[in-house]
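Trainee: Output the structure for:
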Amino acid sequence: MSNEEILSTLQELVAEQFAVDVESITLKTSLADDLGADSVDFVELVMAIEEAFDVGEIQDEDFTGMKTIGDAVAFIAGKLN
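Mentor: The predicted structure follows:
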């Protein structure tokens, strides 16, 4: 799966979870600052990522370093390769 495909799928997940337009989500979109994600939102997003990308269980410490959509794409790409 290419980074573009990962981004596209992630954009759909984030748009649905945060009720924003897919087009407004870029690699630079900040999960906390731009989307207002709190700890519950992060947990729900991690669960959605685990299911959508079939990457197994993502540890909390793995996801805490993710600040932007770009960080999440890179993380997912690393898990898939």
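
Trainee: make it CA atoms for all contacts and neighbour counts henceforth
Mentor: Will do.

Trainee: Check the burial of the residue lying closest to Val46 once chain neighbours are set aside by counting its neighbours.
Mentor: Leaving aside its chain neighbours, Val46 sits nearest to Ile58 (7.0 Å; criterion: Cα to Cα, 6 or more residues apart in numbering). By other Cα atoms under 10 Å, 15 other residues sit near Ile58.

Trainee: Please give the structure of this sequence too, so both can be compared:
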Amino acid sequence: MAQSEQEILEGLADIINEETGLEQDAVALDKSFTEDLDIDSLSMMTIVVNAEEKFGVRIPDEEVKNLTTVRDAVDYIAKAQA
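Mentor: Next comes the predicted model:
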């Protein structure tokens, strides 16, 4: 079942918090993973794997490079669930 944008954002914030220790409040749709949240490529891959499990979606490696902001990831997951 597809989740709302807010549910996906909260789930991603939980995953990012577990991986990086960043507060969930810091994870907002307009934030860049690398520039604003300071997430490196290794952490990003862990976040992607955890997001795939949590949301029941597949995010191919070639798509990960296109997920530069939190909104990109939320939109991708929402579309993949539809």
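
Trainee: so what number do they get for TM-score?
Mentor: Here the TM-score for the pair of chains, by TM-score structural alignment, normalised by the length of structure 1, is 0.91; 80 aligned residues with a Cα RMSD of 1.0 Å.

Trainee: thought the residue nearest to Val46 of structure 1 was touching Leu45?
Mentor: No: Ile58 of structure 1 lies out of contact with Leu45 (Cα atoms under 8 Å); the separation is 10.8 Å.

Trainee: Give me the residue at the spatial middle of structure 1.
Mentor: Against the mean C-alpha coordinate of structure 1, by Cα atoms, centre = their mean, the closest residue is Ala72 at 4.7 Å.

Trainee: Buried residues of the strand or helix carrying that one, list them for me.
Mentor: For Ala72 of structure 1, the element it lies in under DSSP states H and E is helix 69-80. Using 16 or more other Cα atoms under 10 Å as the test for burial, helix 69-80 of structure 1 gives 69-74, 76-77.

Trainee: cool, stretch 57-69 of structure 2 as well?
Mentor: So for stretch 57-69 of structure 2, counting by 16+ other Cα under 10 Å, buried means 57-59, 64, 67, 69.
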